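K.L.:
quick one: sequence plus predicted model below, questions after.
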Amino acid sequence: MDSELNRKLLEPTEEEGEKLKSKIWGESKKLWIVAGPSIFTRFSTFGISVISQAFIGHIGATEMAAYALVGTVLLRFANGILLGMASALETLCGQAYGARQYHMLGVYLQRSWIVLFISSLFLLPVFLFTTPILRFLGQDEAIAEVAGTIALWLIPVAFSFIVSFTCQMFLSAQSKNMIISYLAAFSLSIHIFLSWLLTVKYKFRVPGAMISTILAYWIPNIGQLLFVICGGCPETWKGFSFLAFKDLWPIIKLSLSSGAMLCLELWYNTVLVLLTGNMKNAEVAIDALSICLNINGWEMMISLGFLAATSVRVSNELGRGSSRAAKFAVVVAVLTSLAIGLVLFVFFLFFRERLAYIFTESRQVARAVADLSPLLACSILLNSVQPVLSGVAVGSGWQSIVAYVNLACYYLVGIPIGAVLGYIFHFDIKGIWMGMLFGTFVQTLVLVYITLRTDWEEQVALTRQRVNKWFVPRSKESNGNTQNA
């Protein structure tokens, strides 16, 4: 009798356990469908910059420091603005796709092209006047001169972000990002070959590396455009439309708040490099720090892949009207990314100095990298959670709230503490990095609190308002087309 009673009491628990396992497995599959290709694509794209730096690093220490400054400061400045503004498209496309307003995705894509192109024009002076800007910021004269030349080569790369970011977000919202991965892999292979050919075999030095870099960024863009326009997305791309020029102001406002959110985050490491550039033996300090930030950047590609996947999952479920599914998607994404972060935390604590020789032949720089490795490992651990929570913000459309959080935690907490530890207490690079890590830790805690306190039913209602506000009936959208793809 007792065994029968126990069986009846246990059965519902077992059933609930099976349902939970099935639910987790189902959500994990949906997450990885977006996260897997997204991570690989970001690895490949980030790999272009790392490969360029590796080849330039073997040309000379000054050239490597100059490329590190331009890549980490100026290119990241442009990347932050354009990626941030493009993340508005991630919100709109994800929610519209979840609401089955498929034809609106193509209109949003074209509106985003217009906004990002105008933004890129405003960024041009930064690349044209790189040398005087770096001199004004107190950088070494020789490094500033070489950086000015490299910056001019990177102007086509900055414009490539317009197509790259928007097409990736347009395709990811539909879980059609495998094509992006194939193109990224092809581009990376070409870049390795061309970099060797132009810098090692034919000795074109910096110009050779930069020509290969430009081609590596534009090859996948051309492939993505052809895929979108030539029939790869028949439900969501209905041709070029004059409606792209309509209702631009709401898109611009959302893009600006998105840009502010992500820029404040991406520029955080930029400040770290600039503060390092004013220290003694700046060349070794910048080289060591740029190597650590490159390694950290590789890991960030995993987190940014989860950011994109979380954004897609949350926006799709909110657009579909399912608050519980959106909340569950957040939990699965955070736990998955954190587990990967813990593994990498342990890995980078063990490998330290040996990783530096991929980028440099200098023992002095390698020792400096080994000294910074514990901080690098801590950064990797924090980065496994924080970007995923930012993905929740993008998927929900909270970009403006997170922008204020980033401003307070990074620039009112992290940087001042880092400056005090680095310059007043003479911890140098370590002190600056420790302060900035503390800022990231505070920001992560705030985002966790905001996410836990979120009313997901209210988010569903807000999503419906946004989707309906910018909805264009299919008949009008068709009439506004200038051509059919």
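P.N.:
Looks like it arrived, so ask away. Residues are numbered from 1 along each chain as shown.

K.L.:
switch to C-alpha atoms for all contacts and neighbour counts from now on
P.N.:
Will do.

K.L.:
how about Asn316, nearest residue that isn't a chain neighbour?
P.N.:
Once flanking residues are discounted, Asn316 sits nearest to Gly98: 4.1 Å by CA to CA, 6 or more residues apart in numbering.

K.L.:
here comes the other one, which I'd like you to weigh against the first:
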Amino acid sequence: MEEAPLLHQNRASNGHEEEEEEEEEEKVEKSLAKRAIEESNKLWMLSGPAISTSICQYSLGAITQTFAGQVSTLALAVVSVENSVIAGLAFGVMMGMGSASETLCGQVYGAGKITMLGIYMQRSWVILFVTSLILVPVYVFSPPILKLFGQTDEIADATGRFAIWMLPQLFAYALNFPIEKFLQAQGKFSVMACVAGVVLLIHVLLSWLLILKLGWGLVGAAVSLNLSWWLVVSGKLAYIFIWKSDGAWTGFSFQAFKDLFGFVKLSLASAVMLCLEIWYLMIVIVITGHLKNPLIAVDAISICMNINGWDFMIALGFNAAISVRVSNELGAGKPGAAKFSVLVVSTTSIAIGLVCMALVLGTRDHFPYLFSNSAEVRKEVTNLAPLLATTVLLNSLQPVLSGVAIGAGWQALVAYINIGCYYMVGLPAGLLLGFKFGFGVEGIWGGMIGGIVLQTIILTIITSCTNWKKEALEAENRIRKWGGSVAED
């Protein structure tokens, strides 16, 4: 008779324990959801203006290309090749060399050593100005370089003349990228977005006036694009020098010339990593020049790369945001927060990639009309839309993982991965499919997409297996090595 009440008591006790476990699980889930929302808000506060900045700055060249397409098929090809190959090469080098300051600025800001930001920006200016001088011959001798890679004489010679006119843009890059990293580390993305937005409006008006209204053609395209890039640089410098820097800018200093070797070493690793990524799909345009009817093929692939570039700017905004979040948290000694940030931004960017992929496929018969008056070009662009959509989806995650690498300082490792995946797998596969098996542009692009898939898988595995506590210690050592003495002064 005594066993029944005891059994009842045990069941009640077990039921109570189960309720407590369920309540505990609900608290954990709510806590996790709250953390995810908070992290998402932080990322959007950074990535929103960063995406706007990237799109506006990219649109400077893209809009110039659009106006050129209304002049002639040759003008469109010239601006496309210069933007994608010549300026694209310079953009990749300069952005890559500037990414060393992105790692270091983010980590010293997270550690609270604000005065080092101005020193790092100046140090990066010195390195990028020298790099600009080294790149000048690429612009000057661009016709034989393009012909060497199979571009037709007509397109190569005209592109060479246009490239000479675009030299001022090269030196604007040298100032712009260190400024961006300086502002990004402090989370001042809205400043860059405002400057880029105002300049974009000015650029649209200038391009219409000079290229179409006054009939200056390619000369008008060069004038408007150069002037717009220097307006971007001037607006950001005005903010730093005149209005506000929160103690990060303390004036020009000879400290900028100290520890240049270590800075150059990280800059070169950054440049190799990003250049291998940026140039990879640009190579498609160069290789396309070897196909039959290259003018139509180059125009079609250039339009697709233009659209891909706009989408890539969204991912580049997340790239900048996650780089800042990871570098700040590692610099502050918070490895768990860095890891959680990577998870949230990866999920968000993939969701956006799926939406953009659907948008490309849904408008494949319509968007080519924005870029060309040629029915042949528009038809070829429509045929390439499925490959464009696939690339757009991959672009949603791959740049985010690169941003994690920049924030943590893994540039050298990722450079080796890029060489293997892109140039030892993807590019040979594209050449085989495009020429050996006769699939043309679709084969070239499809094979190279395989390289992106492989690289994304490898970076995902590396990021998932990362010891974030160890990365925080690495950041602390890096700050002590390059930031301690100045910060303490």
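P.N.:
Received the coordinates, thanks. Since the structure is predicted, the reported quantities are computational estimates derived from the model, not experimental observations.

K.L.:
tm score of chain vs chain?
P.N.:
Remark: TM-score between the superposed chains equals 0.96 [TM-score structural alignment, normalised by the length of structure 1]; 477 aligned residues with a CA RMSD of 1.3 Å.

K.L.:
on that earlier part again, trace the residue nearest to Asn316 of structure 1 over to structure 2, please.
P.N.:
With TM-score structural alignment as the matching criterion, the partner of Gly98 of structure 1 in structure 2 is Gly110.

K.L.:
where in structure 2 does stretch 308-327 of structure 1 fall?
P.N.:
Taken onto structure 2 by TM-score structural alignment, stretch 308-327 of structure 1 occupies residues 320-339 there.

K.L.:
next, the buried residues of that stretch.
P.N.:
320-335, 337-339 (16 or more other CA atoms under 10 Å).

K.L.:
of the residues you listed, which belong to helices?
P.N.:
Mapping the buried residues of stretch 320-339 of structure 2 onto helices (DSSP state H) picks out 320-331, 335, 337-339.

K.L.:
just flag the most distant two among these.
P.N.:
Ala320 and Pro335 (18.4 Å; CA to CA).

K.L.:
so which of the ones in helices among the buried residues of stretch 320-339 of structure 2 is the closest to Glu24 of structure 2?
P.N.:
Glu24 of structure 2 lies nearest to Ala337 out of these, by CA to CA, at 22.1 Å.

K.L.:
point to the residue nearest the middle of structure 1.
P.N.:
Leu304 (4.8 Å; CA atoms, centre = their mean).

K.L.:
what's near enough to touch it?
P.N.:
Residues near Leu304 of structure 1 by CA atoms under 8 Å, 6 or more residues apart in numbering: Ile39, Arg42, Pro387, Val388.

K.L.:
could you report the distance from the first one to Thr310 of structure 1?
P.N.:
Same thing as Ile39 of structure 1. 12 Å (CA to CA, to the nearest Å).

K.L.:
and the second one, by the same measure?
P.N.:
Distance check for Arg42 of structure 1 against Thr310 of structure 1: by CA to CA, it reads 15 Å.

K.L.:
using the three-state scheme, assign the alignment partner in structure 2 of Met169 of structure 1.
P.N.:
Counting by TM-score structural alignment, Met169 of structure 1 corresponds to Lys181 in structure 2. Secondary structure, DSSP: H, G, I helix; E, B strand; the rest coil: Lys181 of structure 2 is helix.

K.L.:
what's the closest non-adjacent residue to Lys181 of structure 2?
P.N.:
Closest to Lys181 of structure 2 by CA to CA, 6+ apart is Glu102, at 4.9 Å.

K.L.:
what's the neighbour count on that neighbour?
P.N.:
Counted with other CA atoms under 10 Å, residues neighbouring Glu102 of structure 2 total 33.

K.L.:
tell me who's in contact with it.
P.N.:
Taking CA under 8 Å, 6+ apart as the test, what Glu102 of structure 2 contacts is Lys181, Phe182, Gln184, Ala185, Ser323, Val324, Ile406, Gly407.

K.L.:
please apply the same query to Ile59 of structure 1.
P.N.:
Going by CA under 8 Å, 6+ apart, Ile59 of structure 1 touches Arg205, Val206.

K.L.:
can you tell me the SS state at it?
P.N.:
coil.

K.L.:
can you tell me how far whichever residue in structure 2 pairs up with it sits from Ser270 of structure 2?
P.N.:
Counting by TM-score structural alignment, Ile59 of structure 1 corresponds to Val71 in structure 2. For Val71 of structure 2, the distance to Ser270 of structure 2 equals 38 Å [CA to CA].

K.L.:
how far away is the match of Ile59 of structure 1 from Leu7 of structure 2?
P.N.:
Taking CA to CA, one finds Val71 of structure 2 at 90 Å from Leu7 of structure 2.

K.L.:
ok, Glu20 of structure 2 next?
P.N.:
For Glu20 of structure 2, the distance to Leu7 of structure 2 - CA to CA - is 20 Å.

K.L.:
could you do Asn83 of structure 2 as well?
P.N.:
As judged by CA to CA, Asn83 of structure 2 and Leu7 of structure 2 stand 80 Å apart.

K.L.:
and these two? Which one has more around it.
P.N.:
Asn83 (24 against 11).

K.L.:
so what does that one match up with in structure 1?
P.N.:
Aligned against structure 1 by TM-score structural alignment, Asn83 of structure 2 finds its counterpart in Gly71.

K.L.:
and the helix or strand hosting Asn226 of structure 2, what does it pack onto?
P.N.:
Per DSSP states H and E: Asn226 of structure 2 is located in helix 218-238. Helices and strands touching helix 218-238 of structure 2, by 3 or more CA pairs under 8 Å, 6 or more residues apart in numbering; DSSP states H and E, are helix 3-69, helix 153-165, helix 167-185, helix 189-207.

K.L.:
now, of those, which is deepest in the fold?
P.N.:
Most buried of those, by mean neighbour count (mean count of other CA atoms under 10 Å): helix 167-185, with a mean of 24.

K.L.:
what's the mean distance for that one versus structure 1?
P.N.:
Mean deviation of helix 167-185 of structure 2 from its aligned counterpart in structure 1 after superposition (mean CA distance after the TM-score superposition for structure 1): 1.1 Å.

K.L.:
contact partners of that helix?
P.N.:
With contact meaning CA under 8 Å, 6+ apart, helix 167-185 of structure 2 is reached by 87, 90-91, 94-95, 98-99, 101-102, 105-106, 109, 117-118, 120-122, 124-125, 128-129, 132, 136, 139, 189, 192, 225-226, 229-230, 232-233, 236-237, 320, 324, 328.
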